[in-house]
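Chemist: Would you be able to build a 3D model of this:
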Amino acid sequence: MGRIDHFHNPDAPPANSVVPSVVAFVQNSAGQVLLIKRSDNGRWALPGGGHDAGEFISDTVVREVWEETGIKVEVIELCGIYTDPAHVLQYDDGEVRQQFSMCFRARPVGGDVRTSNETTQVRWVDPADLSQYDVHPTMQLRIQHAMDRTRMAPYIG
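Modeler: Reported below is the predicted structural model:
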């Protein structure tokens, strides 16, 4: 399934759904950040995905990181909530989802890097090299906020 991110695009279709989702900012002991290359839009991002009914939100973080990367994580803390109604995700099936994403810091506790049907590449990236990757501006913001250890659980409207 393909995906188009519309970010403050006046020609974007109107949202027809809102799905709570998570992304995980995972750093290893060397300080490298876990990134995925998404199979739906070809961009680099933090691992994450939609929250399922019956899950605690921290379980969503653990499940999504494991499914997309093969890395087992432990959630540390919330770093931000992002709910910009002018950021919609348009999918091939007709869904147009308003962004509603929570970003969590997490630490790796096991597993081995692997890809999935949602990821074409998974890698640990040195923070100094992040600018070399095609990362959507909204994901760049999440990474920037998560790297700032003085920030904790900001609300981003």
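Chemist: Please count neighbours and contacts with C-alpha atoms only from this point.
Modeler: Noted.
Chemist: Enumerate every residue touching residue 22.
Modeler: Residue 22 makes contacts with 48-51, 57, 60-61, 101-104, as judged by Cα atoms under 8 Å, 6 or more residues apart in numbering.
Chemist: now residue 54
Modeler: Per Cα under 8 Å, 6+ apart, neighbours of residue 54: none.
Chemist: Kindly recompute the last result at 10 Å.
Modeler: Residues near residue 54 by Cα atoms under 10 Å, 6 or more residues apart in numbering: residue 60.
Chemist: this one next, for a side-by-side:
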Amino acid sequence: MSRRTDYFDDPNAPKANNIVPAVTAFVVNDAGDVLMERRSDNGRWGMPGGVQDIGENIAGTVVREVLEETGVLVEVVGLVGIFTDPGHVIAFADGEVRQEFSLCFRARPVSGEIKVSSESLEVRWIPRAEIESLDVSPTTRRRLTEGFRDSPLPLIS
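Modeler: Prediction:
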């Protein structure tokens, strides 16, 4: 997996040269814990997710990415929000620099056992009380906050 560097409202950030539809999944179990992974590309904690492949619908992207990255099969049950902040760019080792375009979906676990993938160093159900102490990006923190807000209307930003 490519190494990546996230920039947040940084005047020295490289200019975006791409925008790619991507998803993250706010998956909460019956105990109220959130499914998170410590990413292998930047070492920070995040929600499972990734880019949409040609030939799949966006809900299918969520299901595929969560299963691939965590071993947990999920069902998409709603939308947390649409995150398109041009101040958040992601620079990859191959020269690609993406402007954020991420749809964060609510999902519930259906089956499966947690497993680590090539994209994760660790996968866990994280109790809400522990989330503040995790090393997460500002955009992940915002998605978590919005997910826990449990608004019937998705955030559009």
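Chemist: Quick check: TM-score for this pair?
Modeler: Remark: TM-score between the superposed chains equals 0.97 [TM-score structural alignment, normalised by the length of the first structure]; 156 aligned residues with a Cα RMSD of 0.7 Å.
Chemist: Quick one: classify the closest residue to residue 18 of the second structure other than its chain neighbours as helix, strand or coil.
Modeler: Distances taken as Cα to Cα, 6 or more residues apart in numbering place residue 98 nearest to residue 18 of the second structure, at 4.8 Å, with adjacent residues excluded. Three-state assignment for residue 98 of the second structure (DSSP: H, G, I helix; E, B strand; the rest coil): strand.
Chemist: Show me what residue 98 of the second structure lines up with in the first structure.
Modeler: Aligning on TM-score structural alignment places residue 98 of the second structure opposite residue 97 in the first structure.
Chemist: Could you count how many residues lie near its match?
Modeler: By other Cα atoms under 10 Å, the residues close to residue 97 of the first structure number 21.
Chemist: thinking again about what came up before, narrow the contacts of residue 22 of the first structure to those in strands?
Modeler: Counting by DSSP state E, the part of the contacts of residue 22 of the first structure found in strands is 48-50, 101-104.
Chemist: What is the end-to-end distance of stretch 26-46 of the second structure?
Modeler: Terminal residues of stretch 26-46 of the second structure lie 10 Å apart, using Cα to Cα, to the nearest Å.
Chemist: The first structure: helices as residue ranges?
Modeler: Ranges of helices within the first structure are 57-69, 137-147, based on DSSP state H.
Chemist: Quick one, which of those helices gets closest to residue 119 of the first structure.
Modeler: Residue 119 of the first structure sits nearest to helix 57-69 of all these, at 6.2 Å, using Cα to Cα.
Chemist: if I look at the most centrally placed residue in the second structure, how far off is residue 42 of the second structure?
Modeler: With distances taken as Cα atoms, centre = their mean, the residue of the second structure nearest its centroid is residue 24 (3.3 Å). From residue 24 of the second structure over to residue 42 of the second structure the distance is 16 Å, taken as Cα to Cα.
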